[in-house]
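Undergrad: kindly generate the corresponding structure for this input.
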Amino acid sequence: MSIDSVIAKSWGELTTTELYSIMKLRTDVFFVEQKVDETELDDRDQEAATRHYWIADNHGVAAYVRVLHNETAEYLDGHCVIGRVVVREDRRGEGLAQIIMKRIVDDYSDQAMMLHAQQYIVPLYTKFGFEAFGDLYEEATIMHQSMYRPAQ
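TA: Got it, this is the predicted structure:
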């Protein structure tokens, strides 16, 4: 599987079937599996600058990532924010998140990016040039690390 298998769309381009599959995956993992009690539907998905990236299979969306654009940089010049990185349980360990991250890094190479990584997955992002900054912090009962990647 290559970055060519990654689908990227804006909110207005999503079909109802794609949207349902994305939201099902996100709620299955974040709410049911990880017991996150924070708001999942934060209205950021619908913003014009938000891009949705995913890999699909016969069962729907297997892996998903969204990229937001913040008007104000949260850290240095990092206006692009990667988030909602999720892989369906039956497809974990296949490198799907890495494939999507490669596509995103290629698409946004000219822009600084940041993300808030769950602590255990920090090594994935360091492979793509992200560097940790600040202290570890708890978000939704899960330890996180802020990370930044400068424009290339």
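
Undergrad: all contacts plus neighbour counts: C-alpha atoms, from now on.
TA: Will do.

Undergrad: buried residues in stretch 45-64?
TA: Buried residues in stretch 45-64, counting neighbours by 16 or more other CA atoms under 10 Å, are found at 45, 50-56, 60-64.

Undergrad: can you name the two of these that are farthest apart?
TA: Using CA to CA, the pair of these lying farthest apart is 50 and 60, separated by 20.8 Å.

Undergrad: list the buried residues of the helix or strand hosting residue 100.
TA: If you go by DSSP states H and E, residue 100 is part of helix 96-107. Residues of helix 96-107 classed as buried: 96-105 (neighbour count, 16+ other CA under 10 Å).

Undergrad: sequence B follows; please return its structure for comparison with A:
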Amino acid sequence: MNIEIKKFSELSLAELYAILQLRSEVFVVEQDCVYQDIDGKDAEALHVLGTKNGKIVAYTRCFAPGYYFPEAAIGRVIVKESERKFGYGHEIMKTSATAIFENYNTSNIKLSAQQYLIKFYESHGYQCIGEGYLEDGIPHIAMIKD
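TA: Prediction:
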């Protein structure tokens, strides 16, 4: 998998379309969750795109401290279902943390994790904080890494 980091203004129309298509495929259809994915925040994010054979198969968006949370943030963590067995989620998370450090000079990162992925995020140094909550009908928990 090849990984690129781009600002919103650097995304091609085809890349933006592929990102939105993948997010809809997983978060709306696969997880059977009706929610507003296009939330007006993409323009402020760094977009981390994992491609394989010219197709986006993994993705995150990252935010500077103070935009989404007081800490830097990683969100919309996604790997195409057919590609999950290759460890791309780990690769995209490592690259996202590096991108945050290089662009925002911090390694203090917060995310809102789907609870079934707690062990995955713990393997990247995140710790649960607070109580779990429902976000769009799916159990989540806040996690942070210093």
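
Undergrad: where does the TM-score land?
TA: Counting by TM-score structural alignment, normalised by the length of the second structure, the TM-score of this superposition works out to 0.89. Behind it: 142 aligned residues with a CA RMSD of 1.7 Å.

Undergrad: kindly reformat the buried residues of stretch 45-64 of the first structure as CSV containing distance to residue 8 of the first structure and secondary structure.
TA: As requested, those are exported to CSV (distance: CA to CA, whole Å; DSSP: H, G, I helix; E, B strand; the rest coil):
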residue, distance to residue 8 of the first structure, secondary structure
45, 13, helix
50, 10, coil
51, 7, strand
52, 5, strand
53, 4, strand
54, 7, strand
55, 9, strand
56, 11, strand
60, 15, strand
61, 12, strand
62, 14, strand
63, 12, strand
64, 10, strand
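
Undergrad: skip the chain neighbours and tell me the closest residue to residue 53 of the first structure.
TA: Leaving aside its sequence neighbours, residue 53 of the first structure sits nearest to residue 8 (CA to CA, 6 or more residues apart in numbering; 4.4 Å).

Undergrad: and that neighbour, which of the three is it?
TA: Residue 8 of the first structure carries the three-state label strand when classified by DSSP: H, G, I helix; E, B strand; the rest coil.

Undergrad: quick one: stretch 56-64 of the second structure to chain centroid distance?
TA: When C-alpha coordinates are averaged (CA atoms, centre = their mean, to the nearest Å), stretch 56-64 of the second structure and its chain have centres 5 Å apart.

Undergrad: which bit of the first structure covers it?
TA: Mapped onto the first structure using TM-score structural alignment, stretch 56-64 of the second structure covers residues 61-69.

Undergrad: show me the helices in the second structure, by range?
TA: Here the second structure has its helices, by DSSP state H, at 13-23, 88-104, 118-122.

Undergrad: redo those helices as a markdown table? Include distance to residue 140 of the second structure.
TA: Written out in a markdown table, the entries for the helices of the second structure read as follows (distance: least, CA to CA, whole Å):
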| stretch | distance to residue 140 of the second structure |
| --- | --- |
| helix 13-23 | 17 |
| helix 88-104 | 18 |
| helix 118-122 | 9 |
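
Undergrad: and the aligned partner of residue 38 of the second structure in the first structure, how close does it get to residue 149 of the first structure?
TA: Under the alignment defined by TM-score structural alignment, residue 38 of the second structure corresponds to residue 41 in the first structure. Distance check for residue 41 of the first structure against residue 149 of the first structure: by CA to CA, to the nearest Å, it reads 26 Å.

Undergrad: between those two, who's got more neighbours?
TA: residue 149 (22 against 11; other CA atoms under 10 Å).

Undergrad: residues contacting the equivalent of the more buried one over in the second structure?
TA: Aligned against the second structure by TM-score structural alignment, residue 149 of the first structure finds its counterpart in residue 145. Applying CA atoms under 8 Å, 6 or more residues apart in numbering, we find residue 145 of the second structure in contact with 107-110, 125-127.

Undergrad: apply 6 Å and report the result again.
TA: 108-109, 125-126 (CA atoms under 6 Å, 6 or more residues apart in numbering).

Undergrad: related to what we said a few turns ago, shouldn't the residue nearest to residue 53 of the first structure be in contact with residue 55?
TA: No - applying CA atoms under 6 Å, one finds residue 8 of the first structure not in contact with residue 55, separated by 9.1 Å.

Undergrad: quick revisit: make a markdown table from the buried residues of helix 96-107 of the first structure and add distance to residue 144 of the first structure to it.
TA: What follows is these, written out as a markdown table (distance: CA to CA, whole Å):
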| residue | distance to residue 144 of the first structure |
| --- | --- |
| 96 | 21 |
| 97 | 17 |
| 98 | 19 |
| 99 | 22 |
| 100 | 20 |
| 101 | 18 |
| 102 | 21 |
| 103 | 23 |
| 104 | 21 |
| 105 | 21 |
